[in-house]
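Participant: When you get a sec, could you give me coordinates for this:
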Amino acid sequence: MNNFLPAIKKVIAAYNQTSLILRILIGLIIGALIGLFIPSMKWMAEFGTLFVGALRSIAPILVFVIVSSALCQNSARLDKRFGRVIFLYMLTTFGAAVLAVITSKMFPQTLVLGESASAEVIPQGLGEVFHTLLVNIVSNPITSLAEGNYIGILMWAVLFGFAMKKIGSDSSKEFMSNVADAISDIVRWIINLAPFGIMGLVFENVSNNGLSIFTDYGKLLLLLVGTMLFMAFIVSPLIISFFLKCNPYPLIFRCLKESGIPAFFTRSSAANIPVNMELCKKLGLDKNFYSVSIPLGATINMDGAAITITIMTLAACNTLGISVSFPAAIFLSVMSALGACGASGVAGGSLLLIPMACSLFGIDNAIAMQVVAIGFIIGVVQDSLETCLNSAGDVEFTATAEYTQWRKEGKPLPEFLQKRK
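Facilitator: Predicted structure coming up:
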C-alpha cells in the first residue's frame, strides 16, 4: 500500500502534465479501436454518458453565475463595444445561413429517408420562433436552469447581477466573484477528464454505426464540413479584417487552437466558457467586457447551427423535388439565423430546429424528423465542428469589438496583429 499511493500520484501528475489535446486524441483513438474490434464492451459508453451529463448539468449554472458576477462587479457602463459585438454575432450567423444556401445550390444533396424520429419541441414557423423566444426569456429561473434554457438564464442573470450591484457592498461582490471562480474550477475539472468522456462517446458511435457515417452520408457530411471551414477561414476573416484593417489570421488561428479544439471535443459552447474567458485574458481584453460578451456569444453566436439547419433543410427539399426560389432561400436564411440563436433553449440543439425550417416548404413533421434522425447519425462530426466554429467565433468577435475600439482611441493593437496584410 505504501508503494501504491505514490505510484498513483505519479500517474495523476503525468496525466495532468500532458497536453489536454494530446490526451483527447489518445482517448479518441482508443475509443475508435475498441468500438471497431471489441464492440461488446458496452460499459465503456458510460464514460461518455457521465461526461456529457456533467457538462450539461454544470453549464447552465456556470452561465448564470459568471454573468451575474460580471455585472455585479462591473463599474463601467455598457459602451459601443457591446453593440458592436452583438452586431457581429448576428451578422455572421445570418451570413453563415446565406453561405449554406449558396453551397447547397452549388453542391445539391439528397437524403435516404429511413425511420422516423421523435421530439418534444418542434417549432413550426417564424411566429412560433418569436413566441418561443419570448416565453423562454421570462421562464421560471429555476426551470430555466434545470432545462438549460440559456435565453432565460441570461435574462435572470442580468437582473440578478444588476440587483447585486445596486446593493453595492464589497462582501456581495466578493461572494459573487468567489462563486463564479468555484463553478469555473468545477468545469475545468470536468474538462480535464474529457479524454475518458471522448473515449466513451467515440466507442458508442463507432460500435453502433461503424464507419457508415463516412460512406452512407459522406457527401452530405463533406458539404457541412466544407461550408463550416469556408466560414471559419474565409468569411469570418474578411469581416474581422474589415473592422481591424489588419491581417486577421493570427487571431483566427489562435482562437481555433485555444478555443475551437477544446470545444470540438467537449461539444458544448457553454462548457467552454472558462476556456474562452482565459483566452480573452491572454489577449489583453477588458474583463468587464468579455465576462458578459462571452456567455452572450455562447447563446446567440451560432454560425455552425445556422449552416446545419439550412443545409439539412435544403437537402430535404432536394430529396422531395421541391424547388426553392431565391426569395424563399433568403427567408430560410433569416429563419435559420433566428432559430439558431435560440438553439440552446431547445431540447436536442440545432438539429431539432430543422422541422421549423422545413415547414417553410410544406414538409410535414414526420418527414422532417427523418432528416433529424440522419443529423444525429452524422452528429459525431457535424456537432463537434459546429461547436468549434461557434466557440472560437465568440472570442474572435469579442476581440474584434474591443480592438476596433482601441483603434478609434489611438491605442496600438497587440503585437501579433500589427503585421500588415
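
Participant: Every contact and neighbour count from this point should use C-alpha atoms.
Facilitator: Fine.

Participant: I'd like to know how many residues surround Leu279.
Facilitator: 17 (other Cα atoms under 10 Å).

Participant: Revised request: answer the last question for Val158.
Facilitator: For Val158, using other Cα under 10 Å, the count is 21.

Participant: Leaving out sequence neighbours, find the closest residue to Leu145.
Facilitator: Pro60 (5.5 Å; Cα to Cα, 6 or more residues apart in numbering).

Participant: Is it correct that the one you found is in contact with Ile151?
Facilitator: No. Using Cα atoms under 8 Å, Pro60 is not in contact with Ile151, being 10.4 Å away.

Participant: which of these two has more neighbours?
Facilitator: Ile151 (25 against 21).

Participant: which residues touch that one?
Facilitator: Contacts for Ile151 (Cα atoms under 8 Å, 6 or more residues apart in numbering) come out as Leu133, Asn136, Ile137, Thr299, Gly342, Ser344, Gly345.

Participant: coming back round to it: tell me which element the residue nearest to Leu145 is part of?
Facilitator: helix 45-73 (DSSP states H and E).

Participant: next up, for comparison:
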Amino acid sequence: MKKLIKQWNQVSLVLRIIIGLAVGIFLALAIPEQAKFVIIFGSLFVGALKSIAPILVFFLIMSAISKHKSGHQTNMKSIIVLYLLGTFLAGFTAVVVSFIFPVTLTLAMARGGLTPPGGVVEVLKALLMNVVDNPVKALFNANYIGILSWALVLGAALKNAPDTTKTMITNFSDAVTQIVKWVIDFAPLGIMGLVFEAISTTGMKVLASYGHLLAVLIGCMLFVALVVNPIIVYIYIRKNPFPLVLMCLRESGITAFFTRSSAANIPVNMRLCEKLGLDKDTYSVSIPLGSTINMAGAAVTISVLTLAAVTTLGIKVDLPTAFILSVLSAVCACGASGVAGGSLLLIPLACSLFGIPNDIAMKVVGVGFIVGVLQDSCETALNSSTDVLFTAAAEFAKMRKEGKEIIINK
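Facilitator: So this is what the prediction gives:
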C-alpha cells in the first residue's frame, strides 16, 4: 500500500487532479445516488484550505518583514500597478464585448435578504475599515486586508528582536507551509468531490437557458486570460508570455475553478510562486493582497451584467458613460471581497450609473446567482491565476533589467 501511495505521489499534481476530475464526472453521471459520500472530500479540501490560509499568510508575512533587509527590492509597486491595470482592462474588455454581442435578460426574482452597498464611497470605506479590524477577528473571518496590515506592523516591530525570536517565527512559518503541502496533496480527491457535487446537484438544464449570457461572460474572461494578460506580461518581460500564462492557468486556475474561493487558493498560489523561484518576501505579500484587489473576473461580471440590464431596458449608452462604467467596475471589483455576496452585489451600484431602479437591478443579481455556478468558477480561476502571473511578471521584468536569464520551470 505504501509503495502504491508513493507511486501515486510521484505523478504530476495536475495529472492527478485531471484523474480526480474525470472520476468525479463519471460518478456524477453513472451512479449519483450511490456515490454521494464523495461530496465530503470536496468539503474537507476547501475547508482545510480556507482554515490554513489565514494562518499561513500571517506567519509568512510576519517572518518575511521581520527578516527584511534594508535596500532589498520587493517589486510591490510594479505588482500593484499590474493588478489595477489588469482589473481596469478586464472591465473595459467586457464593455467592448457587450457592445458587440449585446445580451438581453429574462429577469428573475431577486433573492431576499441581500443589501447592496449604497455607493463607491461605502465600498471603499468597508475596504479601509478592514485594515484596522481586530487582528483575532481578522484571522477568524479570513479578512486578508486586516491580516496583511497586522502582519506587516508586527513584522516591522520585530525587526530589532533577537535572532532566536525570528527563528521561532520562521519555524512556525515553515511548519504551516508543510501543512499546506499536505493539504494540496489531497487536491485530487477534493476536486473529485467538488465536481461530483456540482454536476449531481445543479445540473445543466437551468444554465442552458442562459447560454448567451454565459457565452459572453466566459468569452470575456477567456479573452482577458489568453489575450489581454499575455500582452501586459509581454510588455513587461519582453519574452513569449504563454508558457507562464498557461502554467498559471493550469496549476492555479484549475483548483480555483473548483474551489470557487480566492482565499482557499492562496496556499496553491504560494506553492506555485515557490516553484517558479520567486522572491518569498514579495509573493508572501502580493498573493494575499491580490486575492483582495486583483479582481479582473469580478470587473467582467459587473460590466457584462450591468450592460445586459441596460440592453434589456432599451437604454442608450454613449462612449464616455461606457468608459466611466469600465473605471467604476474596476473600483467596485477591488472592493468586492469586502462586501457580502461578492461581485454580484455590486451590480446595483453600477446600474445606478444608468438610472436603473434598485428593484430591477436586484433582479439582475438574481440572474447572476442562477448562472453563478459557472460564472463564479471562471471568475475565481481568472482572478487567482492572475495573482501569480502578475507577481511573476514583475519579478521577471526586474531580472530582465538586470540582464539575468528568465527561466520558467515547467
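
Participant: Would you mind finding the match for the residue nearest to Leu145 of the first structure in the second structure?
Facilitator: Aligning on TM-score structural alignment places Pro60 of the first structure opposite Pro54 in the second structure.

Participant: if you go through the first structure in chain order, where are the strands?
Facilitator: Shown for the first structure, no strands are assigned by DSSP state E.

Participant: what about the helices in the stretch 1-150 of the second structure?
Facilitator: Per DSSP state H, counting those that start in this stretch, the stretch 1-150 of the second structure carries helices over the ranges 2-10, 13-30, 39-66, 76-100, 120-129, 135-140, 144-157.

Participant: I'd like those as JSON lines, with distance to Asn269 of the second structure appended.
Facilitator: Putting the helices of the stretch 1-150 of the second structure into JSON lines (distance: least, Cα to Cα, whole Å) gives the following:
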{"stretch": "helix 2-10", "distance to Asn269 of the second structure": "19"}
{"stretch": "helix 13-30", "distance to Asn269 of the second structure": "14"}
{"stretch": "helix 39-66", "distance to Asn269 of the second structure": "11"}
{"stretch": "helix 76-100", "distance to Asn269 of the second structure": "15"}
{"stretch": "helix 120-129", "distance to Asn269 of the second structure": "23"}
{"stretch": "helix 135-140", "distance to Asn269 of the second structure": "19"}
{"stretch": "helix 144-157", "distance to Asn269 of the second structure": "15"}
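
Participant: Could you check those and tell me which one is nearest Tyr234 of the second structure?
Facilitator: helix 76-100 (12.3 Å; Cα to Cα).

Participant: can you name the residues of the first structure that the closest one overlays?
Facilitator: Using TM-score structural alignment, helix 76-100 of the second structure pairs with 82-106 in the first structure.

Participant: And the contacts of that stretch?
Facilitator: With Cα under 8 Å, 6+ apart as the test, stretch 82-106 of the first structure has contacts from 223, 227, 231, 236, 289, 293, 297, 300-304, 306-307, 310-311, 314-315, 329-330, 333-334, 336-337, 340, 394, 397-398, 400-401.

Participant: Would you agree Gly152 of the first structure is in contact with Ile142?
Facilitator: No. At 9.8 Å, Gly152 of the first structure does not count as touching Ile142 under the criterion of Cα under 8 Å.

Participant: These two: who's more crowded?
Facilitator: Between Gly152 of the first structure and Ile142, counted using other Cα under 10 Å, the more crowded position is Gly152 (25 against 13).

Participant: residues touching that one, list them.
Facilitator: The contact partners of Gly152 of the first structure, by Cα under 8 Å, 6+ apart, come to Asn136, Ile137, Val138, Ser139, Asn140, Pro141, Ser144.

Participant: list the contacts for the fifth one?
Facilitator: Right, Asn140 of the first structure. So Asn140 of the first structure contacts Gly152 (Cα under 8 Å, 6+ apart).

Participant: Please repeat the previous calculation with a cut-off of 10 Å.
Facilitator: Ala146, Asn149, Gly152, Ile153, Trp156 (Cα atoms under 10 Å, 6 or more residues apart in numbering).

Participant: ok, now how distant is it from Cys72 of the first structure?
Facilitator: 21 Å (Cα to Cα, to the nearest Å).
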